[in-house]
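J.: Just a sequence and a predicted model for now, questions to come.
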Amino acid sequence: MGGSCVPTLRRLPAWKRTGSRFRHPAQVISTGFGAAVATGTALLSLPAATQSGHRAPLVDALFTATSAVCVTGLVTVDTGSYWSGFGQVVILLLIQAGGLGIMTLATLFTVLLSRRLGLRARFLAQAETRSLSLTDVRGVVRRIVLFSLISEAVVAVVLTLRFATAYDESLGAAAYDGVFHAISAFNNAGFSTNVDSLVRYVTDPWINLTITGAVILGGLGFPVVFELLRCWRRPARWSVMTRLTVTLTATLLALGTLVFTLAEYANPRTLGPLSVPEKFLAGFFASTMTRTAGFNSVDIGAMRPESLLASDVLMFIGGGSAGTAGGIKVTTFGLLAFVLWSEMRGETHVNVGRRRIPPSNQRQALAVALLSATAVATATFVLVAITSYGLEPILFEVVSAFATVGLSTGITGSLPPQADLLLAVLMFAGRIGPLTLASALALRDRTRRYELPEERTIVG
């Protein structure tokens, strides 16, 4: 029998301390992200955070802080012209903190200060990093931070050189733009210092491919990346999560590129004026950004309805688990697809490759999908009722917020304050995860100590 590239799983005792206010790591993670949003809101509310020197409205500060911590990219004001250098640095730090995970950073600080990591901290780090074993959480956190910083540094160097040599930017300005976009891209945030995002670089393969590479790498998820580094020559020994993530990511990227390129091929407001290679480059960029980065190289508001619908679907699916992408995750989508396939074939178990998926995983995937669909449908209904916009742009905005994408048809800045607050709630829920947020709000675990009689019902 061949070995495995993933650690051996061990059944762990329930983590609960009697009398503790937080009975589940998810509660602490939710609180940590909430504290980061509150801190960011306070800092962005300072007069020094804006170009004008006046305090930003509380809704704008809260919305921007939430978007940054939740690595979304939706903005109510232009990042480059509205926020000062101090404000932009705050946004960048919030993006970095949100991308790595509040609990991951807290664990790293604990390791650096005390060189010790207690069981409670290990559980918190495991819940945030989605690592499968508690035996090496400290090493996992170190590798996450190191890998993230190295990746961002490489992307920043490439972008800096390109901005300086091809666009006549000074070295200082090029370095600032390079670092800002590198951190924003790797963390799938989509924030840009340019008012038109990356539209001005639509024909530049150096910038487009560098940004997309960072987005894909950050969106795969740290466990998948580490496993690929260990076992990239032996796909047969990949875990189920890695197989699903890599296969579906490649498939959705290819399908998205084809759909966007064909749908916008003759659109004079998007891909029409570009050459054939440039059309495919822009199509690939658009497909990647819906996975969920938020940059755009063409005007989203000028896209055809079929492209917007394809974007809604891709944004809702999202990227890899434990990465910086959002959505319900490709693993959730893949598991549901295998559940459907097994049901259609009349099989009693759901198998992926040579592994059987436990019923608990199937229920989790179903719960995440249904909770997410419910949140999107409810928010869309409310926003259609309280705004003057139609279903199409509102649905796009809602999915983009909940999936922490950051793409917009251009209506974000003109929405009423109550709509902005609702989108902020969606971004927060989407970053934490519907199932994680629900478990964080639960007061206690309930275990049924008896079984009820079974009865089948008609389905369909």
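T.: Now that the structure is in, tell me what you want to look at.
J.: Please count neighbours and contacts with C-alpha atoms only from this point.
T.: Will do.
J.: looking at this, Glu455 is in a strand?
T.: No: assessed with DSSP: H, G, I helix; E, B strand; the rest coil, Glu455 is coil; it does not lie in a strand.
J.: burial measure for it, as a count.
T.: 5 (other C-alpha atoms under 10 Å).
J.: Quickly note the distance from it to Thr348.
T.: 17 Å (C-alpha to C-alpha, to the nearest Å).
J.: Whichever strand or helix holds Gln418 packs against which elements?
T.: Secondary structure assigned from DSSP states H and E places Gln418 in helix 417-432. Applying 3 or more C-alpha pairs under 8 Å, 6 or more residues apart in numbering; DSSP states H and E, one finds that helix 417-432 contacts helix 58-69, helix 359-386, helix 391-402.
J.: Helix, strand, or coil at Leu452?
T.: coil.
J.: Please list all residues in contact with it.
T.: Leu452 makes no contacts at all, as judged by C-alpha atoms under 8 Å, 6 or more residues apart in numbering.
J.: Ser297 reaches Leu198, doesn't it?
T.: Yes: using C-alpha atoms under 8 Å, Ser297 is in contact with Leu198, at 4.8 Å.
J.: if we can go back for a sec, so which of the helices and strands packed on helix 417-432 comes closest to Ala127?
T.: Among the helices and strands packed on helix 417-432, the nearest to Ala127 by C-alpha to C-alpha is helix 359-386 (14.9 Å).
J.: now the closest one against helix 417-432, angle please.
T.: If you take axes from the mean of the first three to the mean of the last three C-alpha atoms, to 10 degrees, helix 359-386 sits at 170 degrees to helix 417-432.
J.: got another, please set it beside the one above:
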Amino acid sequence: MKALLHPARVVALVFLLVILLGTGLLMLPIAHAEGISAPWVTAFFTAVSAVCVTGLVVVDTGTYWSGFGQVVILMLFQLGGFGMMTLATLLGLMVNRSFRLRTKMVAQQESRTLAIGDVGSVAKLVLVVTLGMELLITLLLTVRLHLAYDLPLTEAAWSGLFHAISAFNNAGFSIHPDSLMRYASDALILLPVMTAIVIGGIGFPVLHDLRNRLRDPRHWSLHTKLTLSGTAVLLLCGFVGLLLSEWSNAATLGPMSVGDKVLSAAFASVSARTAGFNSIDIGALTHESWALHYLLMFVGGGSAGTAGGVKVGTVAILLLMVIAEIRGRGDTEAFGRRICAAAQRQAITVLVLGSAMVVIGTLFILRTTDIATDKVIFEVVSAFGTVGLSTGITADLPESSQLMLTLLMYVGRVGIVTLAVSLAMGERRMPYRYPEEHPIVG
């Protein structure tokens, strides 16, 4: 019983329970636009995609699901992005200000805070930032849609609310069949969405650190520095790479004005980091752009945010390890700090297990379909990174391949390390160590 209550296992089980609950709700006739019961695979896939804030869909969200069904989907990706354990922590704060140690440990497993004593503070920040950003983006989108596109106020408000919450949670769900392509030249729509994506995906520990030390960057934690610098590099490289690759592509940026090209390339770079919205046709991108998306989607965003992927901090640590090895340094260092050996082992573990999941998923789907390999890789990486971008093959995949994508989404959201720990029998410290030897490498 004690092993079952391990914080990592609680996180994994709660996400699974919410997925099953969402599946049941989406199978109700009231959730379908035509008043019939949706097939269980369709309902299950949609629930997993929503809870895991991915955005991959096998049916059009705006026409297949009724208003009730769309509300259920919205609630699922709100819960998934907000974090099951963070929500549990907030409920505990409302009832009783004092936590038991295990409750704090459970919340810490989800929020990735650096100290158990920070859980309450981070949980409050999650609530304030989430509601504040979602309300602000909803207001901006509603006003723009009502005034510029002549949508009735209620319709504009619903569209604004749905897309604002989806953007902040990096969910990628849209009630439009073309995602946000109809707004490709509208900066007043895309810029608020981009802002919500970045803030939601940067990670709450970073926001917590910035709130406390905004005017004193020298005292930011190493995690904050690595995340912010890594995010800036990825966004810039993604923007430049996509702009160059798609500049003359007649099916994407080619026909646009210079300003619209810059806007769409910037939006694509931001969205590729696990948001899942698109303002240009993903299926029409060049092969170079697809390859760039592989990298951006696999890396993802910041730890303990609404983004997926192996995380910016993980890749930053691995790159620093390579640099230290090339320079012949015994320690891996950054910003005047030494990175502990445990963090380095965790980074390697996340990369290896994440890569293994992508390879396994790709091989499985290739065996069950004759779709081009590059499109399958794109779909698999998108699912594992909980991105939601697609070249348009999701609905055409056989059910077995769609179920494989749900597994990838679940693992990508819960986290490789969290899932591995939740399945492990428990930590053991060996009372002995073997003699050390150095095998030949390379």
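T.: Great, that's in hand. Please read these numbers as outputs of a predicted model, since none were measured by experiment.
J.: and the helix holding Gln418 of structure 1 with helix 58-69, angle?
T.: Angular relation of helix 417-432 of structure 1 and helix 58-69 on a 0 to 180 degree scale: 20 degrees, by the same axes, to 10 degrees.
J.: Tell me the buried residues in helix 417-432 of structure 1?
T.: Along helix 417-432 of structure 1, these residues count as buried under the neighbour rule (16 or more other C-alpha atoms under 10 Å): 419-432.
J.: What segments of structure 1 are strands?
T.: Here structure 1 has its strands, by DSSP state E, at 350-352, 355-357.
J.: So Thr64 of structure 1 is in contact with Val75, correct?
T.: Yes: counting by C-alpha under 8 Å, Thr64 of structure 1 touches Val75, with 6.0 Å between them.
J.: Of the two, which one has the most company?
T.: Neighbour totals were compared for Thr64 of structure 1 and Val75, and Thr64 leads with 26 against 23 (other C-alpha under 10 Å).
J.: So what does the more buried one match up with in structure 2?
T.: Aligning on TM-score structural alignment places Thr64 of structure 1 opposite Thr46 in structure 2.
J.: which residues does the nearest residue to its match once chain neighbours are set aside contact?
T.: Counting by C-alpha to C-alpha, 6 or more residues apart in numbering, Val57 is the residue found nearest to Thr46 of structure 2 once chain neighbours are left out, at 6.2 Å. Contacts of Val57 of structure 2 were listed using C-alpha under 8 Å, 6+ apart, and they are Phe45, Thr46, Ser49, Gly388, Thr394, Ala395.
J.: quick one: Val57 of structure 2 and Leu16 of structure 2, what's the gap?
T.: Taking C-alpha to C-alpha, one finds Val57 of structure 2 at 19 Å from Leu16 of structure 2.
J.: Going by the alignment, Phe402 of structure 1 corresponds to which residue in structure 2?
T.: Match for Phe402 of structure 1 (TM-score structural alignment): Phe384.
J.: and for the helix holding Gln418 of structure 1, what span of structure 2 is it aligned with?
T.: Residue span in structure 2 matched to helix 417-432 of structure 1, by TM-score structural alignment: 399-414.
J.: which residue in structure 2 lines up with Arg162 of structure 1?
T.: Using TM-score structural alignment, Arg162 of structure 1 pairs with Arg144 in structure 2.
J.: tally of neighbours for its match?
T.: That count, for Arg144 of structure 2 with other C-alpha under 10 Å as the rule, works out to 18.
J.: In contact with it, which residues?
T.: Leu188, Ile189.
J.: that older thread, list just the nearest of the contacts of Val57 of structure 2 to Ser66 of structure 2.
T.: Nearest member of the contacts of Val57 of structure 2 to Ser66 of structure 2, counting by C-alpha to C-alpha, is Thr46, at 13.7 Å.
J.: and that closest one, how far is that from Thr54 of structure 2?
T.: Taking C-alpha to C-alpha, one finds Thr46 of structure 2 at 10 Å from Thr54 of structure 2.
J.: Would you indicate which residues of the lengthiest helix in structure 2 are buried?
T.: Ranked by residue count and defined by DSSP state H, the top helix of structure 2 is helix 119-148. For helix 119-148 of structure 2, the neighbour count (16+ other C-alpha under 10 Å) marks 119-120, 122-126, 129-130, 133-135, 137-146 as buried.
J.: The residue opposite Leu113 of structure 1 in structure 2 once aligned: how many residues sit nearby?
T.: Using TM-score structural alignment, the partner of Leu113 of structure 1 in structure 2 is Val95. The number of residues packed near Val95 of structure 2 is 9, by other C-alpha under 10 Å.
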